[in-house]
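Student: structure for the following, please:
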Amino acid sequence: MRKVMILVFLLLVTIISACSVQNDVRKSELAEYEVTNTHAELEEGNFIYRLVTVRGEYNQGDRVTIYAELEYIGEKEEVTIYHAASPFHFPMVEKVRNFKVDYFMNEPLVNTVLKKGEPYKEEYKGSGGYSSEDDKVYVDFVQKIAENQFPNGYYVVNGFADFFLTDEDGQKKKGFQMNAQIDFKVLPQ
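Tutor: From the prediction side, this is the model:
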């Protein structure tokens, strides 16, 4: 009986260890990735789009700060843009695990007035979605991201600003989708 209990205990330890290896990324795995771009800026037409993470490396448990800005630099004093709930999207991939984290939002038609030279800024507040068919490890991972509690790993944010302008009659005049990419690491404790 004692041998059976020891065997069961060893089996449980092995299973738990295997699960934690899937959930956690080791420092040696993170060393293979180099943070190259914590700030991206793109100019298109009369607009500048910026995507920023405040630091290239965070410690697990730190609050990860990511934000986007859109600045109007044209000749008018202000311009009205039209977009979904926000003009900014923050989809990302954690590269070590190859986990994709989508960015969902409501899609009402919202307008925002941009004043010349004054950046409009929004901070990332968490994202992600999953289905009942997804693996538990992935579901747990996405739930942490949604709460801005990033598990350790190497992240690439493929952000974009998506909006359009109208003419004097309110008809869609010109659409914009300005894409930028930043990256950062979350180090294990």
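
Student: please count neighbours and contacts with C-alpha atoms only from this point.
Tutor: Noted.

Student: can you pull out the helices in this structure?
Tutor: Here the chain has its helices, by DSSP state H, at 2-23, 27-30, 136-146.

Student: how about these in a markdown table, adding distance to residue 177?
Tutor: As requested, the helices of the chain are exported to a markdown table (distance: least, Cα to Cα, whole Å):
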| stretch | distance to residue 177 |
| --- | --- |
| helix 2-23 | 34 |
| helix 27-30 | 31 |
| helix 136-146 | 24 |
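
Student: of the ones you listed, which approaches residue 101 most closely?
Tutor: Nearest to residue 101 among these is helix 136-146; the distance by Cα to Cα comes to 6.9 Å.

Student: contacts for the longest strand along the chain?
Tutor: Longest strand in the chain, counting residues (DSSP state E): strand 172-187. For strand 172-187, contacts defined as Cα atoms under 8 Å, 6 or more residues apart in numbering pick out 27, 30, 35-42, 44, 49-53, 55-60, 150-167.

Student: about what we covered before: most tightly surrounded among the helices of the chain?
Tutor: helix 136-146 (a mean of 17; mean count of other Cα atoms under 10 Å).

Student: show me what counts as buried in stretch 85-96.
Tutor: 86, 87, 88, 89, 90, 91, 92, 93, 94, 96 (16 or more other Cα atoms under 10 Å).

Student: one more, please, to line up against the first structure:
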Amino acid sequence: MKKHSLIVSFILLTIGLLGCQQNNNEKVANELPATQPLETKAEVIEEDFVYRLVTEQAEYGKNEPIKIYAELEYTGDKEEIEIFHSASPFYFPMIETTRNYVIEYGMNEPLLSTKLIKGEPLREEFRGGSGSYVSEDKKEYRDFIRQIMKQEFPEGNYVVNGVADFYVIANRLNLESKNIN
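Tutor: I've put the predicted structure just below:
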């Protein structure tokens, strides 16, 4: 059985969260210059698939709901195609660049399938509550991740690395793996 893996990496967007803990006269160490526009959409085309990662705003205020979604669109020759994936084909791992913290995006791993119809994007919104830690991690990191798990994002700059991870059966003897970052 031939296995083919495609990997495309990109970083999409930075989400600045504003908090009442910051004095208006203070500057955050890793704050981006005001003149640099923040990206709110990224798109990757890999063979017969288009992956998009979008946020509705470049910056969010404290306690403001974060609205991020991913789309996967089939553009190949067939009218529809079946993909196989975990609980979802979409992952939303993040990095908080102010503290340099990695926020993993865990997921249940049953084998599910979804039919993609040509030209009709499959869309899923980021639901938050991700992240993990071990008892050996520093208390500050554990406290930070606990907040993230409760969908409370502490003030900082967040970079979302979107991933679409799925398989396509090209024919009964050939299984292709697609991992679009």
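
Student: still on that earlier bit, which of the contacts of strand 172-187 of the first structure fall within strands?
Tutor: Reading strands off the contacts of strand 172-187 of the first structure with DSSP E, I get 39-42, 44, 49-53, 57-59, 153-166.

Student: of these, buried ones?
Tutor: By neighbour count, with 16+ other Cα under 10 Å, those hold 39-41, 49-53, 57-58, 153-165 as buried.

Student: relative to residue 125 of the second structure, how far out is the nearest residue to residue 181 of the second structure once chain neighbours are set aside?
Tutor: Spatial nearest neighbour of residue 181 of the second structure, excluding adjacent residues (Cα to Cα, 6 or more residues apart in numbering): residue 163 at 4.1 Å. Counting by Cα to Cα, to the nearest Å, the separation of residue 163 of the second structure from residue 125 of the second structure is 13 Å.

Student: again with residue 134 of the second structure
Tutor: Distance, residue 134 of the second structure to residue 125 of the second structure, by Cα to Cα: 27 Å.

Student: again with residue 17 of the second structure
Tutor: On the measure of Cα to Cα, residue 17 of the second structure and residue 125 of the second structure end up 19 Å apart.

Student: ditto for residue 164 of the second structure
Tutor: 13 Å.

Student: same thing with residue 81 of the second structure?
Tutor: 22 Å.

Student: same question, residue 166 of the second structure
Tutor: In terms of Cα to Cα, residue 166 of the second structure sits 17 Å off from residue 125 of the second structure.

Student: picking up where we left off before, map the residue nearest to residue 181 of the second structure onto the first structure.
Tutor: Matched by TM-score structural alignment, residue 163 of the second structure corresponds to residue 160 in the first structure.

Student: and if you look at residue 132 of the second structure?
Tutor: Counting by TM-score structural alignment, the partner of residue 132 of the second structure is residue 129.

Student: which residues does that match contact?
Tutor: 101, 102, 103, 104, 142.

Student: derive a PyMOL selection command for the buried subset of these.
Tutor: Entered in PyMOL, the line below selects the buried ones among the contacts of residue 129 of the first structure, by 16+ other Cα under 10 Å:
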select buried, resi 101+103+142
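
Student: okay, buried residues for stretch 54-65 of the first structure please.
Tutor: For stretch 54-65 of the first structure, a neighbour-count test (16+ other Cα under 10 Å) marks 55, 56, 57, 58, 60, 64 as buried.

Student: how about it, which residues of the second structure does it hit?
Tutor: Taking TM-score structural alignment, stretch 54-65 of the first structure hits residues 56-67 over in the second structure.

Student: give me the residues contacting that stretch.
Tutor: Contacts of stretch 56-67 of the second structure with the rest of the structure, by Cα under 8 Å, 6+ apart, involve 13-20, 38-40, 55, 68, 125-126, 152-155.
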